[in-house]
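> Provided below for reference: sequence and predicted model.
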Amino acid sequence: MKKILLITILSLLFFSCENLDDGIKNSNSPNQFSQNFGQSVQRDFMGQVVDENNNPIESAIVKIGSNHVNTDSNGVFILYNVNVFEKFAYVSVEKMGYLLGSRSLVPTNGINKIKIMLIEKAPITTVNSGQTSEVNLPNGSKINFDGAFEDENGNSYSGSVSVFAYHLETSNSNISELMPGMLFAEAQDGSAKVLQTFGMLNVELAGASGEKLQIAEGHTAEISMKIDNTQLATASSTIPLWHFDEENGYWKEEGEATRQGDYYIGNVSHFSWWNVDAYQSMTTLNVTVVDGENNPIPNLGVTLTDQSGFISSTLTTNQNGNVSGLIPTNNSLTLEISGAFNYQEQIGSFNSNSSITIVISSASVNTFNFSGNVLDCDNNDFSNGYAVIAINNYVDYAPLVNGTFTSSYATYQDTFNYSVYGVNFGNNEFSTIVTGQADINVSNTVSINDLVVCLNSNTINLAGDFNLVVTRDDGNIYTFPNEIIQLVSPNNYKTTTTGSWAAGTIAQDQGYNFSINNLNGIIVPNQGLCQGYYSNNIYGENYNGTSSNGLIINNNEFYIQYTITFNTGPRIYTCHYIRN
């Protein structure tokens, strides 16, 4: 099934198609192409950086132009008054151990919210210079090298070559967060194109000393990209090849690939991201979702599918209940709404810019509005941060404007529980958590006032990436270099195993929860673990003679001691965490 990513003007989403022809003119020069993104303007950005399991990534470096900032323990970043083009902004993210992440968008007034998902960088094999070699990926995609490599200075390289490769398939539900930039490109004739992807391949090469390598000048490598099973029926015999320009933030056409069976095969002269993409006539569609009383419904997923199998990514309605993007012309479409609703309707076709309104009246839709303020230690409005609002599986990071925040949540429910806390973005400090129950029979407005973020309260924050040394009660010692501690709510944490076995968490990605009961004590509650794989029980043991299950030295070092009950009996583990 082909995918057309709706490229939106929303601050929560990816790209603006409004007045596209006015801002991007045909050009035969890449420099001229980028210069036609309009005048320099100042815009505000807020976003979250996560890994492929949606765990926040702390201390990632986020760059927009000459501005940069590190993400906090929630993976959140904030940059205000950044100079960007009025019709194009490029956000890149660097973190050791991950591929370069990025997002391109046309920035709007107000806060531009984005989410970027980073891909772990791990070599899949090693090849040798001077020899032909074939590198195979798990899904059948492959790369063939002729053995000629060079370093970044153009010098010939001889030795072993580590190959990092990742095929982003169109069926990946996170493609919008994982892909670099956006599906917007410069064709060979200099014109602007909106792409329909059949898959993307990233390849990076490194020498024996870790130096970056490329294919030697005058040589090529053959890439063979597996076509997604959902797209086999519509994949053409040839398709343009596009590479991602990591400096400028958009795709550029370079060559073409030929279909051979279930694969697209082409030759490339360098590596970054490569994309096999078609394109077709497009038009703009604006969708507004409202309830039976004409109130806009935010935070809903909108997906469009046409009769030939083209499918859009799922976009989220903004506070006005609106999404906007590009669709294929003259095609009937199926519109699906997800989130709090299960709704489907046939619409179209459209051959020019159009707007439609979808009325959800099959059941009572309740929209709750959250608002509040955050204060510093002196009870002054605190603006360098945000509020975290958690409802069921929905979490919103609401920026502070003059110390206040607003957010909305739509649901069929009459009541639900919520939790809210304030965060100091600069120092990773947070307020105490406020919990409550919203009830539509009482009010659809929830006010959370005077959340105090203060240097003297809750300054211990154990979220982040740690080196873990586990000492078992029989004297065996195990070391794990990347144990992720995730902040679930103030003073409450969850570990995420990054290895196949760590901290006694037998199954991969099975962690345990713990909390801080005071500034130097950790509590490990009795909880299920591994779901019967070896054991179902984990519980804390007193550490070092204290009355708690762990001891905090400081934000960068702490101990946890716990017991896992195996079939053969209990075993005690002492975990020493040191921040990377």
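Happy to help now that I have it.
> Only C-alpha atoms from now on, for both contacts and neighbour counts.
Fine.
> Next one: Ser92 from Pro481, what distance?
26 Å (C-alpha to C-alpha, to the nearest Å).
> Helices along the stretch 351-500 of the chain, start to end?
Taking DSSP state H, counting those that start in this stretch as the test, none of the stretch 351-500 of the chain falls into helices.
> Go through the protein and flag its longest strand.
strand 477-489 (DSSP state E).
> ok, and for that one, which residues are buried?
Neighbour-count burial for strand 477-489, with 16 or more other C-alpha atoms under 10 Å as criterion, is recorded at Phe480, Pro481, Asn482, Glu483, Ile484, Ile485, Gln486, Leu487, Ser489.
> Among those, which one lies nearest to Asn402?
In terms of C-alpha to C-alpha, no member of those lies closer to Asn402 than Ser489, at 23.8 Å.
> Quick check: the gap between the nearest residue to Glu246 once chain neighbours are set aside and Asn155.
Leaving aside its sequence neighbours, Glu246 sits nearest to Ser272 (C-alpha to C-alpha, 6 or more residues apart in numbering; 7.9 Å). Ser272 sits 19 Å away from Asn155, going by C-alpha to C-alpha.
> So the two - more neighbours on which side?
Ser272 (16 against 12; other C-alpha atoms under 10 Å).
> I figured the more buried one was touching Asn202, is that so?
Yes - with contact defined as C-alpha atoms under 8 Å, Ser272 counts as touching Asn202 (5.7 Å).
> could you pull out the helices for this structure?
20-23, 30-35, 175-178 (DSSP state H).
> you'd agree Gly540 is up against Thr563?
Yes - Gly540 is within contact range of Thr563, at 6.1 Å (criterion: C-alpha under 8 Å).
> what about the spatially closest residue to Ala410 that is not a sequence neighbour, how many neighbours?
Sequence neighbours aside, Thr367 is the residue nearest to Ala410 in space, at 4.2 Å (criterion: C-alpha to C-alpha, 6+ apart). For Thr367, the neighbour count with other C-alpha under 10 Å is 21.
> another one to put next to it:
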Amino acid sequence: MKKVFLYLLTGSMLLLAACDKRMATADNQPEIINPGTNPGGKNPLPDKPVKAGVQGIVSDENGNPLSGAQVACGGILTTTDTHGAFIIPEVTLQEAAGVITIKKSGYFDGIRTISVTGAGKLQYIQVQLLPKKAAGVFDAATGGNITASNAQFIFVPNQVLNANNQPYKGKVTLLYAPINPEHPDFADIMPGDLRAIDINNAIVGLKSYGMMALELQGENGEKLHLDGTNNVTFKLDIPATLQAGAPATIPLWHFDEAIGLWREEGSAQKIGNSYVGTVKHFSFWNVDAKFPVVKFKAVFQDDKGVPYPNIKVTITRSQEISSSYGFTDEAGMVSGDIPSHEELTITIEDKCKDIIFTRKIGPFSTDANIGKITIARGLQLTLALHGKIISCSGAPVKTGVVNISVEGISYRAPIINGNYNVAAPRCSNNNAVEVIINAVDEGANKMSTIRQQLAPGDYTRDMQACNNIQPGEIKLLLEGKAYEFNTISDSIRFRTSNDSSTRYQITFSKAQPSLNKGSWVFYTIGLGSNNYSTLNLNVDGVAYYGSLNTEVTATGGPGEYLEGSLFGNVYNYSTQAQVPISGSFRIRIE
């Protein structure tokens, strides 16, 4: 799970707006110097597609896991489980900038951009969603001033439109969330990865002096938007530790959700201890200084040669109090963009947030790969598993993999000469949790799965892979045409959710053509008939939706199979008619 190394420069953000006698008003708006705009120019990154996997953890503003959040990536949808975890084993992404979007009612969208580290590699991300909170209310016809926790906004009359692009009549609520660059979880909160496209269409890195999420809502909860012609003037407090060195003029950047990068659009002026600027549309906005970047790679392993997966890596600039954050992949690798021509300090944190490694690196004028770095493992800070895997005949497995799942996150290690060695980072105060260990003999197409309650520590677990692995499949008959999805050539994924209405979700998609895909929600997977389920389907460019009856003939726990048949009617969005659908399914439960 290769994870992009994000260069995220931190500062701090005041919670209360500063008292500046030069604050702009509707009658006294400042002159804004515009260095140029690039609101929707060409994306300079290569558009090479690659198939890889994505997994991660989604949490709320307090760091608590969020279940039932919808995760969208490359046309595939899934939901987070009780641990806030999700996984999409295979999806087509843009190699230079793969975009993952997380949605949950009551929250601003969480968006992460990753540099995919290789075909077939499972990427890891962490995303913390921000709640949508009302900063204030104004009348659309007259405009008004809104004072938020660390910002102020001035709206002019009749600049708010409804979904039909007509002037909105009524009260408008500004939904607002400050994004504090000094927050310890800044890397999980902010959208993208702080790569940006400047007005010269070049890729640069950003140092944030403040960030915000903005949305307009009508009296009935409907989403509204600005007219794109008239300005909204804003005043945003500069973080206290960055005020002295804050530039007099700084570029403004909006987040382009389609490509997962920030774009330079306008500028803001420093007035007192705040930045004042104007915007014509709402999204995520950022006041940032830019800097040139080079690509960086490193691999971290323990003293036994076992990779350190999913651990936090921090890089700090020598002349700054600001830092960057990233997470290693399943092979212990971290990669991404870092500042060029600067001395940097790299540090590693364990899951208890204690520093276990630090070193000076750089400066780098070209792309840098500093190779493997060995850090002695603390057994109380990992859940380490090793042992032997034998075949049905008792011989060592020659080709295979061991997968373990800990609180919704997957780790894996190859079987080499019948042996495996895998470790999951934990904290010394973690209690025992259920660990699912799955050994796969790929040469014989056999497997074995065990479940155990394990605390951090070192364990030997030998296993015999002797159960048949059956391919999963979904067969559908729709409007006289047959469609088939299987785990040999396509993607089928079973997930458990803790949403109040959704209990199980299956996502499936064809490798080719990419338009053929679907999302299927089950409310029960018990044996019997009339098990209610809903299906969203897109085949041959036509979208369908409907509620289905199912006959479940086989079920079980993780590693076993959900089998049965389905029938019912679905709505054809193209013809606006109800059409019959039937089929069968065999899906491995995870």
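Great, that's in hand. Predicted model, so just to flag it, every value in this text is computed and none were measured.
> Can you calculate the TM-score here?
The TM-score (TM-score structural alignment, normalised by the length of the first structure) is 0.62; 413 aligned residues with a C-alpha RMSD of 4.1 Å.
> ok so, going back, for the helices of the first structure, which one ends up most surrounded?
Mean neighbours per residue, mean count of other C-alpha atoms under 10 Å, is largest over the helices of the first structure for helix 175-178, with a mean of 21.
> In the second structure, what range does that one match?
Aligned by TM-score structural alignment, helix 175-178 of the first structure falls on residues 186-189 of the second structure.
> quick one: contacts of the matching stretch?
Outside of stretch 186-189 of the second structure, the residues that reach it under the criterion C-alpha atoms under 8 Å, 6 or more residues apart in numbering are 6, 8, 10, 110, 126-130, 179-180, 193, 324-326.
> One more: stretch 349-364 of the first structure?
Counting by C-alpha under 8 Å, 6+ apart, residues outside stretch 349-364 of the first structure touching it are 283-292, 294, 329-333, 412.
> Of those, which belong to strands?
Thr283, Thr284, Leu285, Asn286, Val287, Thr288, Val289, Val290, Asp291, Leu333.
> Pull the most distant pair out of these.
Thr283 and Asp291 (26.4 Å).
> And those two? Which one has more around it.
Asp291 (20 against 17).
> That one touches Thr367, doesn't it?
No - in this structure Asp291 of the first structure lies outside contact range of Thr367 using C-alpha under 8 Å: 9.2 Å.
> shared neighbours of the two, anything?
With C-alpha under 8 Å, 6+ apart, Asp291 of the first structure and Thr367 have common neighbours Ile297.
> For burial, what's the neighbour tally of the aligned partner of Thr284 of the first structure in the second structure?
In the second structure, the residue paired with Thr284 of the first structure is Lys295, using TM-score structural alignment. Residues lying near Lys295 of the second structure (other C-alpha under 10 Å) number 17.
> Can you give me the distance of Lys295 of the second structure to Ile111 of the second structure?
Counting by C-alpha to C-alpha, the gap from Lys295 of the second structure to Ile111 of the second structure is 22 Å.
> what's the burial count for Cys539 of the second structure?
Not quite, residue 539 of the second structure is Val, not Cys. What Val539 of the second structure shows, counting by other C-alpha under 10 Å, is a neighbour count of 17.
> Trace it over to the first structure, please.
Checking TM-score structural alignment: Val539 of the second structure goes with nothing.
> Asp60 of the second structure too?
Aligned against the first structure - with TM-score structural alignment as the criterion - Asp60 of the second structure pairs with Asp51.
> List the contacts of its match.
Ile57, Met117, Leu118, Ile119, Glu120.
> now the third one, nearest residue through space, not along the chain?
What that stands for is Leu118 of the first structure. Leu118 of the first structure's closest residue in space is Asp51 (C-alpha to C-alpha, 6+ apart), at 5.0 Å.
> Show me what Leu174 of the second structure lines up with in the first structure.
So, by TM-score structural alignment, Leu174 of the second structure is matched to Val163.
> and if you look at Glu219 of the second structure?
Checking TM-score structural alignment: Glu219 of the second structure goes with Ala208.
> Make sure Thr78 of the second structure is actually in contact with Ala85.
No - using C-alpha under 8 Å, Thr78 of the second structure makes no contact with Ala85, being 10.3 Å away.
> How about Leu214 of the second structure: what's its closest non-neighbour residue?
Per C-alpha to C-alpha, 6+ apart, closest to Leu214 of the second structure is Tyr176, 4.9 Å.
> Could you give the number of residues near the one you found?
23.
> What is the neighbour count of Pro184 of the second structure?
11.
> Against Tyr325 of the second structure, how distant is it?
10 Å.
> so what corresponds to Asn128 of the first structure in the second structure?
Match for Asn128 of the first structure (TM-score structural alignment): Asp139.
> quick one, what contacts the closest residue to that match other than its chain neighbours?
Nearest non-adjacent residue to Asp139 of the second structure, counting by C-alpha to C-alpha, 6+ apart: Lys171, 4.6 Å away. Going by C-alpha under 8 Å, 6+ apart, Lys171 of the second structure touches Val137, Phe138, Asp139, Ala140, Gly218, Glu219.
> Strands - which of those land there?
Per DSSP E, these map to strands at Val137, Phe138, Asp139.
> For the last one, give me its contacts.
With contacts defined as C-alpha under 8 Å, 6+ apart, the neighbours of Asp139 of the second structure are Lys169, Gly170, Lys171, Val172.
> repeat that with 7 Å
By C-alpha atoms under 7 Å, 6 or more residues apart in numbering, Asp139 of the second structure lies in contact with Gly170, Lys171, Val172.
> cool, and Val287 of the second structure?
Val287 of the second structure touches Ser208, Tyr209, Gly210, Met211, Ile250, Pro251, Leu252, Trp253, counting by C-alpha under 7 Å, 6+ apart.
> show me the contacts for the closest residue to it other than its chain neighbours.
Excluding the flanking residues, the one nearest Val287 of the second structure by C-alpha to C-alpha, 6+ apart is Leu252, at 4.9 Å. With contact set as C-alpha under 7 Å, 6+ apart, Leu252 of the second structure has these partners: Glu264, Glu265, Gly266, Ser267, Ala268, Asn286, Val287, Asp288.
> Among these, which one lies nearest to Thr37 of the second structure?
Closest to Thr37 of the second structure, out of all of the contacts of Leu252 of the second structure and judged by C-alpha to C-alpha, is Glu265, at 4.3 Å.
> Correct me if wrong: that closest one contacts Pro39.
Yes - with contact defined as C-alpha atoms under 7 Å, Glu265 of the second structure reaches Pro39; the gap is 5.9 Å.
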